[in-house]
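Q: any chance you could fold what I've pasted below:
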Amino acid sequence: MTQDLLFNVLVLHGPNLNLLGQREPGIYGMVTLDEINRLLVAEGVKLQAKVHHIQSNHEGALVDAVQEAGKEYQGILINPGAYTHTSIALRDAIAGVKIPTVEVHLSNIYQREAFRHHSYIAPVAIGQISGFGAESYRLGLEALIYHLKNQTKA
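A: Take a look at the predicted model:
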């Protein structure tokens, strides 16, 4: 028996995440972005969600994707990469569209350099998950779908 898909979720990957699997594997692991995307699509089916993904190294492209998300998506899962710590524009876009958003990071940003300890995204996200490698994405998707299902019931 096939379950109907209830939600469309947009996954946004920020700068340099296209280099996963080769960039600083001691910090980010050996899992590639394609592997993460396949994991999220499969997990989405289990959670009754269709998962779409976009990666960009360009802040404006990510802002555009967030602004357009309201037309099609009920939730956003985002790893803003370095824009976490620098992008007021991305923060303002997320706040402006009022779509439930979960922030994820592969590494624990609070155990790293001091400049990584501040997130402009966290105050406008419903939650943040970091430090579990690629599993952070799966946990973030699960938390987002849980939130959306409870929001639908209310």
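Q: every contact and neighbour count from this point should use C-alpha atoms.
A: Noted.
Q: what is the helix or strand that R38 is a member of packed up against?
A: Assigned by DSSP states H and E, R38 falls within helix 33-46. Other helices and strands packing on helix 33-46, by 3 or more C-alpha pairs under 8 Å, 6 or more residues apart in numbering; DSSP states H and E, are strand 49-55, helix 135-153.
Q: okay, these in a markdown table with mean neighbour count and distance to I121 next?
A: Formatted as a markdown table, the helices and strands packed on helix 33-46 follow (neighbours: other C-alpha atoms under 10 Å; distance: least, C-alpha to C-alpha, whole Å):
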| stretch | mean neighbour count | distance to I121 |
| --- | --- | --- |
| strand 49-55 | 19 | 17 |
| helix 135-153 | 18 | 14 |
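Q: could you dump these into CSV and include distance to T86?
A: Shown next, in CSV, are the helices and strands packed on helix 33-46 (distance: least, C-alpha to C-alpha, whole Å):
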stretch, distance to T86
strand 49-55, 18
helix 135-153, 21
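Q: now the helix holding R38 and helix 135-153, what's the angle there?
A: On the basis of axes from the mean of the first three to the mean of the last three C-alpha atoms, to 10 degrees, helix 33-46 is oriented at 30 degrees to helix 135-153.
Q: chain center to helix 33-46, what's the gap?
A: How far helix 33-46 lies from its chain's middle: 12 Å, per C-alpha atoms, centre = their mean, to the nearest Å.
Q: do stretch 28-35 as well
A: 15 Å.
Q: still on that earlier bit, buried residues, the helix holding R38. List them.
A: With burial defined by 16 or more other C-alpha atoms under 10 Å, the residues of helix 33-46 counted as buried are L33, I36, N37, L40, V41, E43, G44, V45.
Q: ok, now stretch 103-111?
A: Going by 16+ other C-alpha under 10 Å, stretch 103-111 has these buried residues: E103, V104, H105, L106, S107, N108, I109.
Q: to compare against the first, here's another:
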Amino acid sequence: MKIIIINGPNLNLLGKREPEVYGNETFESYFEKLQIQFPTITLDYFQSNIEGEIISKIQETSFAYDGIVLNAGAYTHTSIGIGDAVKAVTTPVIEVHISNTFSRESFRHQSYISPNAKGVIIGFGLQSYELALKSFV
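A: Purely as a prediction, here's the structure:
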């Protein structure tokens, strides 16, 4: 099984940015733990702060992977283009969020990805990614 994790804007700052919301661990460190925890899955990782690069990566990888774990960050709430990319591909996409977006500002309650995702996992910290991977196996 081959799965890619795609992270959006500002997630490259995990471990530094708002640790009270996002924790103290970098995503790279956490990704290494996921690779050890899921040795039977080929895991790849991509992060971009640029909306078009995320759309291109979804399109590029979707037909070559068994699943996509997508945390589009703030683009979740603003990008019709990312939502359309998820809708356009046949590879199942699990939308994840580290924080509980419904306990935050009201603009974070809208997702353009959710209607086209296989499922949504919100609010379990970095463990949200682990839960998404478990849903594929």
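Q: still on that earlier bit, so which of the helices and strands packed on helix 33-46 of the first structure is nearest S87 of the first structure?
A: strand 49-55 (16.0 Å; C-alpha to C-alpha).
Q: quick one, helices of the first structure?
A: 25-28, 33-46, 59-69, 88-97, 135-153 (DSSP state H).
Q: in CSV, list these along with distance to G127 of the first structure.
A: Formatted as CSV, the helices of the first structure follow (distance: least, C-alpha to C-alpha, whole Å):
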stretch, distance to G127 of the first structure
helix 25-28, 21
helix 33-46, 18
helix 59-69, 17
helix 88-97, 13
helix 135-153, 8
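Q: and L17 of the first structure, which of those helices is closest to it?
A: helix 33-46 (6.7 Å).
Q: any idea how many residues pack against the equivalent of K118 of the second structure over in the first structure?
A: Using TM-score structural alignment, the equivalent of K118 of the second structure in the first structure is I126. I126 of the first structure is flanked by 15 other residues according to other C-alpha atoms under 10 Å.
Q: I126 of the first structure against P100, yeah?
A: Yes - counting by C-alpha atoms under 8 Å, I126 of the first structure touches P100, with 6.3 Å between them.
Q: assess the claim that G81 of the second structure and E53 are in contact.
A: No - counting by C-alpha under 8 Å, G81 of the second structure stays clear of E53, with 11.1 Å between them.
Q: please pull up the equivalent of I41 of the second structure in the first structure.
A: Counting by TM-score structural alignment, the partner of I41 of the second structure is A49.
Q: could you measure from its match over to L148 of the first structure?
A: 10 Å (C-alpha to C-alpha, to the nearest Å).
Q: repeat that for K50 of the first structure.
A: 13 Å.
Q: could you do Y120 of the first structure as well?
A: The gap separating Y120 of the first structure from L148 of the first structure is 23 Å, by C-alpha to C-alpha.
Q: name the nearest residue to N108 of the first structure, ignoring sequence neighbours.
A: G131 (3.7 Å; C-alpha to C-alpha, 6 or more residues apart in numbering).
Q: list the contacts for the one you found?
A: H105, L106, S107, N108, I109 (C-alpha atoms under 8 Å, 6 or more residues apart in numbering).
Q: and I82 of the second structure, by the same measure?
A: Contact partners of I82 of the second structure, counting by C-alpha under 8 Å, 6+ apart, are E51, I54, I55, Y75, T76, Y112, I113.
Q: can you select the buried ones among the residues you listed for me in ChimeraX?
A: Of those, the buried ones go into a single ChimeraX selection, burial set by 16+ other C-alpha under 10 Å:
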select :54,55,75,76,112,113
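Q: the residue opposite E60 of the second structure in the first structure once aligned: neighbour count?
A: Using TM-score structural alignment, the partner of E60 of the second structure in the first structure is E68. A count of neighbours around E68 of the first structure, defined by other C-alpha under 10 Å, yields 13.
Q: for I94 of the first structure, same thing?
A: For I94 of the first structure, using other C-alpha under 10 Å, the count is 21.
Q: and it, how far from S119 of the first structure?
A: From I94 of the first structure across to S119 of the first structure, the span is 13 Å (C-alpha to C-alpha).
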